[in-house]
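Asker: the following comprises the amino acid sequence and a computationally predicted model.
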Amino acid sequence: MKLVFVIAAILLFPNESIAWSPFSLYCYRCVSTHPGCGTPFNWLWYWGEVCPEADDRCVKIIERKGVETIITRECLSSLRSVRTDIPEDHYEGCRPAARDVRLAHYVNNSIKELDIKRDHYDETTWCFCYFDNRCNGASTILISIPLIIFAYLLANCS
């Protein structure tokens, strides 16, 4: 009888009931020019967002030019359309960026600020993570407060 009431409660609160995502990957998505995203990283500002693809990876890109360091945290699927220096190896760990010799090959542009050849930074490092709990979570179960109160009252009233 209690099971019927719990199922009825789930159906009565469809927007606030169980939200379960077994194949979601949560990654931090920010750039170190944003507050709290640099070094040290403040995870209280960025809780993580769901990556668009099921077989995604979390990526941290570290770009250095002298003493200037830019850190980008993002999902790999979001970077595939804008970056050509992604390393072929996407396993856990850090590795240097791939060099694209054809990038801007047919472009005759003398404006250095555009950086169409992506050679502004002296060193670019890509770090991939998939199993680390700090940079992603494999699945989450969110249960609403009204559902918990309703189930508690239902169990104690009978």
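Answerer: Structure's in. What do you need? Just so you know, these numbers come straight off a predicted model, no measurement behind them.

Asker: can we go C-alpha only for contacts and neighbour counts from here?
Answerer: Will do.

Asker: relative to residue 30, how far out is the closest residue to residue 42 other than its chain neighbours?
Answerer: Spatial nearest neighbour of residue 42, chain neighbours left out: residue 36 (4.9 Å); criterion: CA to CA, 6 or more residues apart in numbering. Distance check for residue 36 against residue 30: by CA to CA, to the nearest Å, it reads 9 Å.

Asker: here's the one I want to compare it with:
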Amino acid sequence: MARQIILSFALLSIIHHGYALMCYQCAPSMPGCNEFNWRGMGYLGSSCPESDDVCVKLIERKGANIQITRSCLSTLEAIRTDVPADRYEGCRPASLDIRLGNYVNNSIKEYDIHRNYFDETTWCFCFLDHRCNGSSSISVPMIGIVTVAIWSTFKIMFSN
């Protein structure tokens, strides 16, 4: 009985991040962040810091140039002010922040203080599945993997 209690505590300490949402996280400067088969590359994403987080795919267009950023919403909220108010599943245009760079007199246009360099900015939100901010819609349910791992551990330990 004591062995089962110790084993239960050991398993619970291993999966303390079991309910966090897994999202792909990359910046436009990283190779392969644009439309790419992430599953073929073997990258399984990172868990989001918040328990009620949302995966985000941020698409910014300037003519034919497209830059894609993938991350958790709580990570991007700290540095972006153009997050749309509606954050349910789907894609929406960025909101306009009229207070952004209001009291700044800067003649260097590369700083992009008013955040108006891109012609179109689209925010895509998803939270119903792990790694849903990728380019393909195929994903492995994490609860199935954890269940199989726990079942096989118990089967190996208690087969004697």
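Answerer: Received the coordinates, thanks. Just so you know, these numbers come straight off a predicted model, no measurement behind them.

Asker: TM value for the aligned chains?
Answerer: Scored against TM-score structural alignment, normalised by the length of the first structure, the superposed chains reach a TM-score of 0.79; 149 aligned residues with a CA RMSD of 2.9 Å.

Asker: trace residue 31 of the first structure over to the second structure, please.
Answerer: By TM-score structural alignment, residue 31 of the first structure lines up with residue 27 in the second structure.

Asker: that match: how many residues sit nearby?
Answerer: Residue 27 of the second structure has 15 neighbouring residues, counting by other CA atoms under 10 Å.

Asker: same check, this time on residue 153 of the second structure
Answerer: Counted with other CA under 10 Å, residues neighbouring residue 153 of the second structure total 14.

Asker: that's a strand at residue 72 of the first structure, yeah?
Answerer: Yes: checked against DSSP: H, G, I helix; E, B strand; the rest coil, residue 72 of the first structure lies within a strand.

Asker: wouldn't it be in contact with residue 34 here?
Answerer: No: taking CA atoms under 8 Å as the definition, residue 72 of the first structure is not a contact partner of residue 34, at 10.0 Å.

Asker: neighbour-wise, which of those two wins?
Answerer: residue 72 (21 against 10).

Asker: nearest residue to the more buried one other than its sequence neighbours?
Answerer: residue 31 is the one closest to residue 72 of the first structure (CA to CA, 6+ apart), at 4.4 Å.

Asker: hmm, back to that, who touches both of residue 36 and residue 30 of the first structure?
Answerer: Residues touching both residue 36 of the first structure and residue 30 do not exist when contact is defined as CA atoms under 8 Å, 6 or more residues apart in numbering.

Asker: can you classify residue 147 of the second structure as helix, strand or coil?
Answerer: Taking three-state DSSP, the label given to residue 147 of the second structure is helix.

Asker: aligned to residue 50 of the second structure, what sits in the first structure?
Answerer: Looks like residue 50 of the second structure aligns to residue 53 there (TM-score structural alignment).

Asker: number of residues surrounding that match?
Answerer: Neighbour tally, residue 53 of the first structure, other CA under 10 Å: 14.

Asker: wait, it sits on residue 77?
Answerer: Yes: with contact defined as CA under 8 Å, residue 53 of the first structure counts as touching residue 77 (6.8 Å).

Asker: and for the counterpart of residue 86 of the second structure in the first structure, the neighbour number?
Answerer: With TM-score structural alignment defining the correspondence, residue 86 of the second structure maps onto residue 89 in the first structure. Counted with other CA under 10 Å, residues neighbouring residue 89 of the first structure total 11.

Asker: who touches the residue nearest the centre of the first structure in this structure?
Answerer: Nearest to the mean C-alpha position of the first structure, by CA atoms, centre = their mean, lies residue 27 at 2.1 Å. Applying CA under 8 Å, 6+ apart, we find residue 27 of the first structure in contact with 48-51, 58, 73-75, 135-137.

Asker: possible to save the residues you listed as a markdown table with distance to residue 143 of the first structure, secondary structure and neighbour count?
Answerer: Below are these laid out as a markdown table (distance: CA to CA, whole Å; DSSP: H, G, I helix; E, B strand; the rest coil; neighbours: other CA atoms under 10 Å):
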| residue | distance to residue 143 of the first structure | secondary structure | neighbour count |
| --- | --- | --- | --- |
| 48 | 19 | coil | 19 |
| 49 | 18 | strand | 16 |
| 50 | 18 | strand | 18 |
| 51 | 21 | coil | 22 |
| 58 | 26 | strand | 25 |
| 73 | 29 | strand | 20 |
| 74 | 27 | strand | 22 |
| 75 | 26 | strand | 24 |
| 135 | 23 | coil | 22 |
| 136 | 20 | coil | 22 |
| 137 | 17 | coil | 19 |
